[in-house]
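Peer 1: have a look; sequence and predicted model below, questions after that.
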Amino acid sequence: MTSKQHTAEHGSQLEQVNGFTNPGIPEHKPRVTDSSPAAERMAERQIAGWFILSMIGTLWFIVSYFLFPIEDGSMGSIRLQNAMLGLGATLALFSIGVGIVLWAKTLITDVEVVESRHDIAGSEEDQAIALEIINQAKEESGIARRPLLRNTLIAAVAIAPLPALLVFRDLGPLPGDSLFKTLWGPGVRLVQDPGMVPHEDRYIRAEDVTIGSAFHVIPEKMYESEHPLNEKAKAAVLLMRIDPQELNTDPAKEDWGVDGIVAYSKICTHVGCPVALYEHQTHHLLCPCHQSTFDVTNHCAVIFGPAKRPLPQLPIAVDDEGYLVAQRDFVDPVGPTFWEINTRETSEQ
């Protein structure tokens, strides 16, 4: 059955439905490229030009990555490289899209047909029909008899993923055990987060932490490290004081706090957002990103939300001068559970 016969039969069936008359498919109006070989060749060259422009955009992305390097501490170089990379990526993707749209509008057969839907089956007859449809699509699109368009499209699509391979280079080396280590260690003092310039008067005495209070804490001398913001992303801590009678302390962690003062990682174990909302009445910590809620009275166990494990606790103590210090680094890895989680034994700290 031809498409026209099928359309006529389908139309006659529709005329009998609920008394409505089927208006039928609108009359096909030929395009300029359907009747003019010269216009057809011109359209083909234009489409190929867009595909070539896409390749130029991809190559510009690659060249820009090396031509405009990021200089340490220079926001201007970051903006310039991002602008050049964005220009290349936009040109590459936009040009492929425009070329495909023009191909569909000017050269691919645009005769409208109506086809009934059939149940999907796996018989040999259906496979033959599917193969016939593929061959028909190949013929109507002209991809088999238009090597210029076919080859330029294949080339543009083939090199389009190359920029992504370059971007992977910026991800740096594999993290190794760096995700399991922070700047916290034996005797490291807890310091209120002061911004980019730490001061000695930001050290925290146990007597300064009152019941109901919460401090945003970082390790001392953190901003003297080579990559302070990276270190802060792992070492940020929330310090709180709760009536010791309200704490359900694990006997194995009984000496991890100081008279109701406890410290927990500020990095949510869901996707790493900062857990910064402390509710004094319920002793709950809330992550504002996806509402994961942690119970401070039960070692920050998850009581709501998508997080799968508690916030790691930082064992703390008081030094000879009365300041709060870390006993060791976190026993559990901080941050989102994206990698293999292996709890470290206390003896390894």
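Peer 2: Received it, and whenever you're ready, just let me know what you need.
Peer 1: contacts and neighbour counts: CA atoms only from here.
Peer 2: OK.
Peer 1: which SS state does the residue nearest to Ala144 when sequence neighbours are not counted fall under?
Peer 2: Spatial nearest neighbour of Ala144, excluding adjacent residues (Cα to Cα, 6 or more residues apart in numbering): Lys138 at 6.5 Å. Recorded secondary structure, Lys138: helix (DSSP: H, G, I helix; E, B strand; the rest coil).
Peer 1: show me the helices in this structure, by range?
Peer 2: Here the chain has its helices, by DSSP state H, at 3-15, 32-35, 37-67, 75-106, 124-141, 147-159, 162-168, 228-235.
Peer 1: put this next to the previous one:
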Amino acid sequence: MSDNKGPGGTPEPQEERRTHDRVVGTPSPAAEKQLLAVDEDPAPAGAGAQLDEDAAKRAERIVALFFLLAFAGSVAFIAYYIGWSGRDGGMHGIFRARESNFWLGGTMALSFLALAIGMTIWVRRLMTSAPIVQERHELQSDAETRAAFNQEFLEGAEDSGITKRPLLRRTLLLAAAPLGLAPLILLRDLGPLPEKRLRHTFWGEAVKKAQAEGKKGVRLVVDGTNKPLKVSDFASPGGMITVLPEGVEESHHALNEIAKSVTILINVPADQFKPAKGRENWHVNGIVAYSKICTHVGCPAALYEQTTHHILCPCHQSTFDATDAAKVVFGPAARPLPQLPLAVEDGYIVATADFPEPIGPSFWERG
């Protein structure tokens, strides 16, 4: 064990070796080094300090202007949401989505931004700052403490200007009121509830129109070409094609109606086809039609396996048996794909009625 030695090999005195040791409980030397300069005698303006009243009036008008701008932005948001967004298929329509997002987002952003700017100017120009020190005592405050709190509260209210500047108070309440209603208005975005609208598609409307003209039903047209489909055009077993009701593109809300009416047509070998009870005449020589909307969460059930005659939804692998009324054989879907009744008229494949049950996910029909 070596001895501590000073210069020249002489032993270092014990007292000198301990001069650098810090005694427990003493302040750290690092406390003397400050990263930021601190005023030794800070003198911030206290609550209720006098302001330049002319400058304060100008700031008050500017803040009120921003509050009014926030009010206008929130009112424009609500007006657009209720009014203009309901045109041409509503805000959920394909053509209106970008426009709706722009105006709804822009007006709401304007409202919040104007409100934030107004509050910032209010704090910076119309309020003074004073340090508040709260000492920890017993939970129950004595009368003197309560009186002091009451005095400080009143001074703070006076300092904020909320009591002596009615213009700011009124415009702030005016700007905040529509923002409080905005969440209630946005609840509409969770819907609207489909109610019974999904119980009927354009197939039913088109069939009624065709039967009123003395026809058996509405013709099936190929999606993309709108060409009416003949039995001879779809005579090869194992094929699948997407079809729509004739005239759907001329409807008022064409894209929405197409989305609900889209149907897959499958040619199942007649010897393997097992029609459900009461639906023996719903096919044409094994040609059968099912809704293309998966009954799980609404994805397109657009894949068909010819060897097993299974319809597959690629989203969550729900699988339906095309030979057995599109019953579920695998996956999370809860019910079969709705089937469309078919017939033949003048060589064309026609639908004689709408889908007998609601199309799409099972939870939709509970609306």
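Peer 2: Looks like it arrived, so ask away. Owing to the predicted nature of the structure, the values given are computational and were not obtained by experimental measurement.
Peer 1: related to what we said a few turns ago, just say which of the helices of the first structure is most tucked in.
Peer 2: Looking across those with neighbours counted as mean count of other Cα atoms under 10 Å, the highest average goes to helix 37-67: a mean of 19.
Peer 1: which helices and strands sit right next to it?
Peer 2: helix 32-35, helix 75-106, helix 147-159, helix 162-168 (3 or more Cα pairs under 8 Å, 6 or more residues apart in numbering; DSSP states H and E).
Peer 1: what's the angle between that helix and helix 147-159?
Peer 2: Relative orientation of helix 37-67 of the first structure versus helix 147-159 (axes from the mean of the first three to the mean of the last three Cα atoms, to 10 degrees): 20 degrees.
Peer 1: quickly note the distance from the most centrally placed residue in the first structure to Phe68 of the first structure.
Peer 2: Residue closest to the mean C-alpha point of the first structure, counted by Cα atoms, centre = their mean, is Val271 at 10.5 Å. Separation of Val271 of the first structure from Phe68 of the first structure (Cα to Cα, to the nearest Å) stands at 32 Å.
Peer 1: quick one on the thing from earlier: can you pull the contacts of the residue nearest to the centre of the first structure?
Peer 2: Applying Cα atoms under 8 Å, 6 or more residues apart in numbering to Val271 of the first structure gives the contacts Gly335, Pro336, Thr337.
Peer 1: what do you get if the cut-off is 7 Å, keeping everything else the same?
Peer 2: Pro336 (Cα atoms under 7 Å, 6 or more residues apart in numbering).
Peer 1: all strands of the stretch 251-367 of the second structure, in order?
Peer 2: 263-267, 287-291, 303-305, 310-312, 319-321, 327-330, 339-340, 342-345, 348-351 (DSSP state E, counting those that start in this stretch).
Peer 1: nearest to Lys196 of the second structure, of those?
Peer 2: strand 287-291 (17.3 Å; Cα to Cα).
Peer 1: matching residues in the first structure for that closest one?
Peer 2: Aligned by TM-score structural alignment, strand 287-291 of the second structure falls on residues 261-265 of the first structure.
Peer 1: re earlier: and the strands of the stretch 251-367 of the second structure: which comes nearest Leu244 of the second structure?
Peer 2: Of all those, strand 263-267 sits nearest to Leu244 of the second structure, with 6.3 Å by Cα to Cα.
Peer 1: mind giving me the packing neighbours of that closest one?
Peer 2: For strand 263-267 of the second structure, the packing partners by 3 or more Cα pairs under 7 Å, 6 or more residues apart in numbering; DSSP states H and E come out as strand 240-245, strand 287-291.
Peer 1: what's the longest one aligned against in the first structure?
Peer 2: Mapped onto the first structure with TM-score structural alignment as the criterion, strand 240-245 of the second structure occupies residues 214-219.
Peer 1: for that stretch, give me the average deviation versus the second structure.
Peer 2: Here the mean offset of stretch 214-219 of the first structure against the second structure after fitting is 0.8 Å, by mean Cα distance after the TM-score superposition for the first structure.
Peer 1: give me the contacts around that stretch.
Peer 2: 183-184, 188-193, 235-240.
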